[in-house]
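*Asks:* A structural model of the following input is requested.
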Amino acid sequence: MKKNDLSDLQENCFCFCDEEISREAPFQVPIDIPEGFTIDSAEAAAAVTWSTDNLSCISEPCLIQTGPEPEDIGVQYAVRVQGTVTLLVSVSPVRNQYGQGDGAVSVIYNAEIDQVVYYSDNPDDCPDFSGITIENLVVVPPFYGSPLSVTGTIVLVPEPDQRSYVFTANTGDSTVSVIDTDVNTLVSTISLSDIPTDLGVTLDKAYTYVLHRNANLVSIINNETLT
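*Replies:* Next comes the predicted model:
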């Protein structure tokens, strides 16, 4: 990106894409049992239905470093999900004080959402809210005066499929080539400030370290963004 373009972006208050990605939203919903009724925590089960009518998606432009020079700046889009997910949380079985009946008690809970779920090169790349799921439902017994509650996780966006890449150090032009092994295609060429001599990948596969032996320098590649 040219310096003039970068100045224009900075004047428009674009910041770097440094907000942490969070694809899930945990919740905890207190359940008040009506007087005269009981729930056995050992056998209690929770169920949740939900509505995303009050949820929206915002695409926020932000800056990424694409190379070693200060002017090597590109634009990505932080995909932010905002609003509320309305949950109808039920617990059963509910019985009267004599152990009779087999009903349920339900409450409505609004989970507030405001988080970046991923970064994208496409400004229109919003998630499909029909794909939202609820996972890890647990009925938590009352303790120390607190009511019985239900905890769980709203999965706003599933984890992306893990791609497999091969990185090659190109000593001729001080770059690293990134090859997608699923399709055997070059997907990115990353410019470096000096000749790469060796490569190493962290155990969690999150980063690739590039050694520049003659320059006493190490470059770090983010394997998710390939920058």
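
*Asks:* make it CA atoms for all contacts and neighbour counts henceforth
*Replies:* Fine.

*Asks:* mind checking the longest strand of the protein?
*Replies:* strand 73-96 (DSSP state E).

*Asks:* Give me the helices and strands touching that one, please.
*Replies:* strand 37-38, strand 45-51, strand 55-65, strand 103-120 (3 or more CA pairs under 8 Å, 6 or more residues apart in numbering; DSSP states H and E).

*Asks:* Tell me how far Val140 lies from Val91.
*Replies:* 11 Å (CA to CA, to the nearest Å).

*Asks:* Settle it for me: which of the two has more neighbours?
*Replies:* Val91 (23 against 18; other CA atoms under 10 Å).

*Asks:* What is the neighbour count of the residue lying closest to that one once chain neighbours are set aside?
*Replies:* Nearest non-adjacent residue to Val91, counting by CA to CA, 6 or more residues apart in numbering: Ala46, 4.6 Å away. A total of 19 residues lie near Ala46 under the criterion other CA under 10 Å.

*Asks:* wait, Ala46 sits on Leu88?
*Replies:* No - if you go by CA atoms under 8 Å, Ala46 and Leu88 don't touch, sitting 10.4 Å apart.

*Asks:* Can you work out which residues contact both of these two?
*Replies:* Common neighbours of Ala46 and Leu88, using CA atoms under 8 Å, 6 or more residues apart in numbering, do not exist here.

*Asks:* could the helices and strands packed on strand 73-96 go into CSV alongside distance to Asp5?
*Replies:* As requested, these are arranged in CSV below (distance: least, CA to CA, whole Å):
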stretch, distance to Asp5
strand 37-38, 66
strand 45-51, 42
strand 55-65, 12
strand 103-120, 20
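
*Asks:* Between these, which one is closest to Ser149.
*Replies:* Relative to Ser149, the nearest member of these by CA to CA is strand 45-51, separated by 9.6 Å.

*Asks:* Give me the buried positions along that closest one.
*Replies:* Neighbour-count burial for strand 45-51, counted by 16 or more other CA atoms under 10 Å, picks out 45-48, 50.

*Asks:* Out of the helices and strands packed on strand 73-96, which gets nearest to Ala169?
*Replies:* Among the helices and strands packed on strand 73-96, if distance is taken as CA to CA, the winner is strand 55-65, at 19.6 Å.

*Asks:* Please provide the structure for the following sequence as well, for comparison with the first:
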Amino acid sequence: MNTIKKIILSTALLTVYSFIYGQSTQKSDKEVIAFVNYAKANIFKIDVSPIYQFNRIKNESIFTFPEYEHNWHGVFSRKELDYIFKQMKDTTNKSVYIAQNHPSQSDSLGFLFYKLFDLKAQIEHYGDKDSIDIYSLKQISADCSVCSTDTVRRSLVNRFTNEYNQSINSIRIFIKKSINEYSYKYSKPIFVRNFKYCVFIFSHEGRGHIQVYKKANGIWSLYKTIVDFSTNEGLY
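*Replies:* This next block holds a predicted model:
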């Protein structure tokens, strides 16, 4: 009987632990996503995208060494620093996976290229007088006041060409934004004091930054820059 009670109690405790852990993980993931979106929009000044890819920043772990602890002076307690340093040394950098309700960047880019291919075919099709019969052109222009099939043809070519050029421009903007976004690398945000403070480590064009952000009234703002360093061979 006692054995059965122990099994029931153990199962109940495991269920409660799993629930609490699951809730904690969901909250952590939510906070990570929200902060990275904040960073992209306000620190990096780039469009927010559904990409959450974390990287170890070269030389970041050096600032967990005792000789560099003076950089952290007056910000965190010893216990908090131990936790932060442990996270900084962690090589796993687990990514956050969330369901997206909108196309990913790769899907969007694929659609744009598909649209270009289709528009190019339309331009070639309607631009060739022998490629389409007059009846089909009249059907296309049935709901417009233009009677001349040549005018309709030119109108269609102009419309498709304009859309084609707009798509080309969209792809150029897309690629430029993507290059800008991927020029930034960042570690997974480290939260302390119940998500009130965040240690954020990122790099851009060979420069690394360790910064502390503070949340007040639900809004993040820079609290202190711990150190700026080189991600090349030298540190400064």
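
*Asks:* Fetch the TM-score of the aligned pair.
*Replies:* The TM-score (TM-score structural alignment, normalised by the length of the first structure) is 0.22; 87 aligned residues with a CA RMSD of 5.9 Å.

*Asks:* picking that back up, show me the one of the helices and strands packed on strand 73-96 of the first structure that comes nearest Asp198 of the first structure.
*Replies:* By CA to CA (comparing all of these), the closest turns out to be strand 55-65, at 22.0 Å.

*Asks:* Could you list every helix and strand in contact with the closest one?
*Replies:* Secondary elements touching strand 55-65 of the first structure (3+ CA pairs under 8 Å, 6+ apart): strand 73-96.

*Asks:* got the buried residues for the strand it packs on?
*Replies:* Buried residues in strand 73-96 of the first structure, defined by neighbour count with 16+ other CA under 10 Å: 73-95.

*Asks:* got it, and stretch 176-186 of the second structure?
*Replies:* Neighbour-count burial for stretch 176-186 of the second structure [16+ other CA under 10 Å]: 181, 184-186.

*Asks:* which one among the residues you listed gets closest to Tyr223 of the second structure?
*Replies:* Nearest to Tyr223 of the second structure among those, with distances taken as CA to CA, is Tyr186, at 18.0 Å.

*Asks:* The closest one against Phe202, yeah?
*Replies:* Yes - assessed by CA under 8 Å, Tyr186 of the second structure is found in contact with Phe202 at 4.0 Å.

*Asks:* on that earlier part again, closest to Leu9 of the second structure out of the buried residues of stretch 176-186 of the second structure?
*Replies:* Taking CA to CA as the measure, Tyr186 is the one of these closest to Leu9 of the second structure, at 43.2 Å.

*Asks:* Lys215 of the second structure versus that closest one, what's the distance?
*Replies:* 19 Å.

*Asks:* for Phe117 of the second structure, same thing?
*Replies:* Separation of Phe117 of the second structure from Lys215 of the second structure (CA to CA): 47 Å.

*Asks:* With Thr15 of the second structure instead?
*Replies:* 32 Å.

*Asks:* ditto for Asn180 of the second structure
*Replies:* 27 Å.

*Asks:* What of Gly110 of the second structure?
*Replies:* 38 Å.

*Asks:* Same check on Val227 of the second structure?
*Replies:* 20 Å.

*Asks:* okay, now Val178 of the first structure: neighbour count?
*Replies:* Val178 of the first structure has 20 nearby residues by other CA under 10 Å.

*Asks:* likewise Ile58 of the first structure?
*Replies:* Residues near Ile58 of the first structure, counting by other CA under 10 Å, number 16.

*Asks:* In this structure it contacts Val79, no?
*Replies:* Yes - the criterion here is CA under 8 Å, and Ile58 of the first structure meets it with Val79 at 5.9 Å.

*Asks:* Go through the second structure and flag its longest helix.
*Replies:* Counting residues, the longest helix in the second structure under DSSP state H turns out to be helix 2-38.

*Asks:* Now do the buried residues in that one.
*Replies:* For helix 2-38 of the second structure, the neighbour count (16+ other CA under 10 Å) marks 28-29, 31-33, 35-38 as buried.

*Asks:* can you put these in TSV and add distance to Lys86 of the second structure?
*Replies:* TSV is the format used below for these (distance: CA to CA, whole Å):
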residue	distance to Lys86 of the second structure
Ser28	17
Asp29	19
Glu31	20
Val32	18
Ile33	21
Phe35	20
Val36	21
Asn37	24
Tyr38	24
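
*Asks:* Specify which member of these is nearest to Arg153 of the second structure.
*Replies:* Distances from Arg153 of the second structure to those, taken by CA to CA, are shortest for Asn37, at 46.4 Å.

*Asks:* Next, work out how far apart the closest one and Val152 of the second structure are.
*Replies:* For Asn37 of the second structure relative to Val152 of the second structure (CA to CA), the value is 47 Å.

*Asks:* Same question for Lys120 of the second structure.
*Replies:* Distance from Lys120 of the second structure to Val152 of the second structure, by CA to CA: 18 Å.

*Asks:* Between these two, which is the more surrounded one?
*Replies:* A direct count of neighbours by other CA under 10 Å for Lys120 of the second structure and Val152 places Val152 higher, at 19 against 16.

*Asks:* was I right about the more buried one contacting Gln139?
*Replies:* No - look at Val152 of the second structure against Gln139 with CA under 8 Å: they stay out of range, at 10.7 Å.

*Asks:* Pull out the buried residues from the helix or strand hosting Asp5 of the first structure.
*Replies:* According to DSSP states H and E, Asp5 of the first structure maps onto helix 3-11. Buried residues in helix 3-11 of the first structure, counted by 16+ other CA under 10 Å: 6, 9.
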